[in-house]
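**Q** Here's my sequence, what's the structure:
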Amino acid sequence: MLTLLLILLPIAAGIITLLSGERLAKQVALIGGLASLGLAIFVWQQFDPMAGTQFGFKYAWLAASGISFAAGIDGISLLLVLLTTFLTPLIILSAFKNTYKSTATFYSLILFMESALIGVFTATDAFLFYLFFEAALIPVYFLSAVWGGENRLKVTFKFFIYTIFGSLFMLVALVYLYYQTPGTHSSEITEFYRLQLTPGVQGFIFWAFFIAFAIKMPLFPFHTWQPDTYTESPTPATMLLSGIMLKMGVYGLIRFLLPIVPSGMENWGLMAMILSVIGIIYGSIIAIQQSDMKRLIAYSSFAHVGLMAAGVFSSSLNGLQGALIQMLAHGINVIGLFFIVDIIYSRTKTRYLDQLGGISQTSPHLSVYFMILLLGSVALPLTNGFVGEFLLLSSVFQYDAILGAIAGLTIILGSVYMLRLFQKSMFGPKSKWVEGFQDLTASERAVLLPLIIMVFWIGIYPSTFLKLTEPAVSQLLQLVNN
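**A** Presented below is the predicted three-dimensional model:
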């Protein structure tokens, strides 16, 4: 029942936020987000990593068809639930400094999005997973379309069409798998794991799932919606997209692609790995060329997710563990970086690097927070990014030495575009745009400080989270090998 409560609590909080009125909406939303975080931490304390899926529930949905409203939590799910519930209240708090029309609707959509994301990460029925996978699209679509920039309608329509198109491939694959289950048929994900599919069928299922998840992450060459959507969306929506929503795609690779179609992975995994590595290099090179800070971080996120996918396609313990810990680290770092860009934009009304400079002269605290998050993003040892990147690169290198060497260029390229971002905005002579620039406020520090704590916690004590996921990952790989 705890899993059901995790899904329903943000919905209840969103409804209360919607009814609370414009004046109290953001405070009510923050309380709702913190309540979900508290419940997730309680679940974490009660969770036994060695016991498999726990806290599950199963209710008849379409009983005659064997489709259930069923969910539960294993180590993989719990890590992403913790990420979602940790980041959501910070995203809500980060929006306090801005004024949004229809405030109650704005904050309630964030909470509805949180519920859908938790549903994706905990669903044990394939069609329930699909339902939440699509439901997560709706709140972020309206957040971007209503509160976004000048080109928001064109950009969000492209994003919506892309993701719906990809999801149709997944739906076709799920329906096919459903009809292959014996007896009266079942849509339990674990039932799909037991299917003995021919290599040709596995190839079809592989590409159906791959396209759906590659668009959501996104991976090269399915990424064209991402930079514009991240740039045009209001910062809280960008945070939801980059910090949490893209993890649905990586999670889908782990939960569906790897265990259901192992022969498909064997036959087509190399091509998927090559596309992932191309995305790493392509995204990094484009990021180096960007002048818009928000767009630069969008391309850096694209490059990072390529490395996560490459780790999954290596089908190794290090690769999967690296992808999971990197999802956690990336969510923390990218949320912090987008928030700092929003702070700079709110004070200067520009995001262009050639118009900035000298911010560190009057904002030492902002500079320190910015540098720590940046170092985490470039995987400096003892920061959160190092652990996942080391595991991921080692897994790709073991899979193919040449691809591993090419993927390793992300260390150099990432340092180039991130240090350029910092140098152009923080150092040098003051530009006219940064005159009177104020250092961090108390509410801004309240957002950034928990992120900084997590940067060092994951970097220094990664076993806290690796031990949480390792039994579930090992069990999944054992299933694949069998």
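
**Q** going forward, measure contacts between C-alpha atoms and count neighbours the same way
**A** Fine.

**Q** hey, where'd the strands end up in the chain?
**A** Using DSSP state E, the strands of the chain run over 54-62, 67-73.

**Q** run this one through as well so I can compare:
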Amino acid sequence: MDNLFILLLIPSLAALALCFLKNDIVAKWIALGASLLTLVSTLPFLCGFTADANVQFEQSWLWIASLGIKFHIGLDGISLPLVLLTNGLVPLIILSAFEKNHKGNFFALISFMQVGLQLVFVALDAFTFYVGWEIALIPIYFICTLWGEADRIKVNLKFFVYTFFGSILMLVAIIFLYSQSEARSLDWSVLANLNLDETTQRWIFWAFFIAFAIKIPIFPFHTWQPETYTQAPSTGSMLLAGIMLKMGVYGLIRWLLPITPFAVLAYSNILMLLCVIGIVYASIIAFKQQDAKRLIAYSSIAHVGLIAAGVFSLHLEGLQGAVIQMINHGLSVVGLFFVIDILERRIGTRMLSNWGGLAKRMPRLATVFLIILMGAVGLPLTNGFIGEFLLLKGVFDYGIWYAFFGGLTLILGAVYMLRFYQKAMLGPLDEKYETVVDIKGYEMVLLSILVFFTLFLGIYPKAILQLSEAAVTNLLNQIKF
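**A** Sure thing, here's the model as predicted:
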């Protein structure tokens, strides 16, 4: 089967069916089944993929005939890993919500969001990309607003305004690019060869960059993120951090670099400085956090700051590191948010000052938690190591001082993550936690899968790197400075 549209069709049909289900048990099993079917349907594309620079499994239909706009989708070595990440994490995120009594509408929103996320990663037309971008925003807004915590309305309104503002800027830029195309086309290959003048590239760059920087987020466009991640339900936090922020990084690679290469080069020092400031700032703030979810939120800003710096290094190692580290960060952050959710359900709080000594009662959780955490800090032979090494190599090739300050994320990250583990698992156990039960059942299955990929990608990163190398190399060769 080589019809890429099937990956969009399955979650679309699942979302429609789940909308009408009131029975929470039936709803969650149908949602899980549909997400697993989507994952299984992704495997033939992985098996049939040739690791070269070509776009494969391409499909194109005329969508808006009067404007010549097409529904154009396909896969290459940059987009395939992110489709795998999306379709691999969604079943785990749905599984993480099995303890909750969510009805069909909750899972319908997740399935609908999966459609948007995939459409962003497979789109080869700017209009198709924009539609997926907006589709992904709507369900996560409702997930966080309807099932979030006490201050969710104000927090998610800020999130929506930020992201919608960025989307409007991007839409204006897309409309302008359409007007500049002699073929009246928004196809990726056409836009990448427009040869825009310097002034035009500069304002197009800022329109796209702000939209992507908000989504990632890059300092100083990050202020919506900590509160949104903290106030969101655990499922929402996993979707936001595990998959959705990768839309922004992917946008930098797929659209910003090839369309506005001169502007990227002209502003590269500013971009690198913003990334490095975000890394150091977020790492320091993370160290001071008592709320475990807020700690992971700030750590995410630091990690994606390094990923963005790798993109802007414009070196092969930096871009390769960005691709694999998007996968690694998604695996680690979903695992960490799920561990926090487990502990909050068990002991009634996620404040670090109220934790301690839980390894005595939860040895299985303590073990898998430690492995996932080691992946997050980049311990050799875990998934985070090779990605951070490549990112720092790319940034080093750009400038040694950027690499020096960017590398602080490894040191500071180890400090606040190990403190996180110490506060939760080590030290004396409070008497009121003597009856806490260790992980079992679906919790153990979910975390074991994440542990497996944490170790597998640490030992064999070639599984991802060989998919993306040719496409990344071709992208760098095609960029015209």
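
**Q** quick one on the thing from earlier: can you tell me which of the strands of the first structure is nearest to F106 of the first structure?
**A** F106 of the first structure lies closest to strand 67-73 among the strands of the first structure, at 27.8 Å (CA to CA).

**Q** Can you tell me what sits against that closest one?
**A** 3-4, 53-62, 119, 122-125, 127-128, 186-188 (CA atoms under 8 Å, 6 or more residues apart in numbering).

**Q** what's the matching range in the second structure for that strand?
**A** Using TM-score structural alignment, strand 67-73 of the first structure corresponds to residues 69-75 of the second structure.

**Q** I'd like to know which of the contacts of strand 67-73 of the first structure are buried.
**A** 3-4, 53-54, 56-57, 119, 122-125, 127-128, 186-188 (16 or more other CA atoms under 10 Å).

**Q** Just these: which are in helices?
**A** T3, L4, G119, T122, F127, L128 (DSSP state H).

**Q** From T156 of the first structure, how far off is the fourth one?
**A** Remark: distance between T122 of the first structure and T156 of the first structure (CA to CA, to the nearest Å) = 27 Å.

**Q** picking that back up, show me which of the ones in helices among the buried ones among the contacts of strand 67-73 of the first structure is closest to P139 of the first structure.
**A** Nearest to P139 of the first structure among these, with distances taken as CA to CA, is G119, at 14.2 Å.

**Q** tell me the contacts of the closest residue to P233 of the second structure other than its chain neighbours?
**A** In space, and not counting its chain neighbours, P233 of the second structure is closest to G148: 4.8 Å by CA to CA, 6 or more residues apart in numbering. Under the criterion of CA under 8 Å, 6+ apart, the neighbours of G148 of the second structure are Q231, A232, P233.

**Q** What's the match for G148 of the second structure in the first structure?
**A** In the first structure, the residue paired with G148 of the second structure according to TM-score structural alignment is G148.

**Q** chain center to stretch 369-380 of the first structure: distance?
**A** 18 Å (CA atoms, centre = their mean, to the nearest Å).

**Q** again but with stretch 473-481 of the second structure, I slipped
**A** 24 Å.

**Q** buried set for that stretch?
**A** T473, L475, L476, I479.

**Q** The last one reaches V264, doesn't it?
**A** Spelled out, that is I479 of the second structure. No. Checked against CA atoms under 8 Å, the pair I479 of the second structure and V264 is beyond contact range at 10.6 Å.
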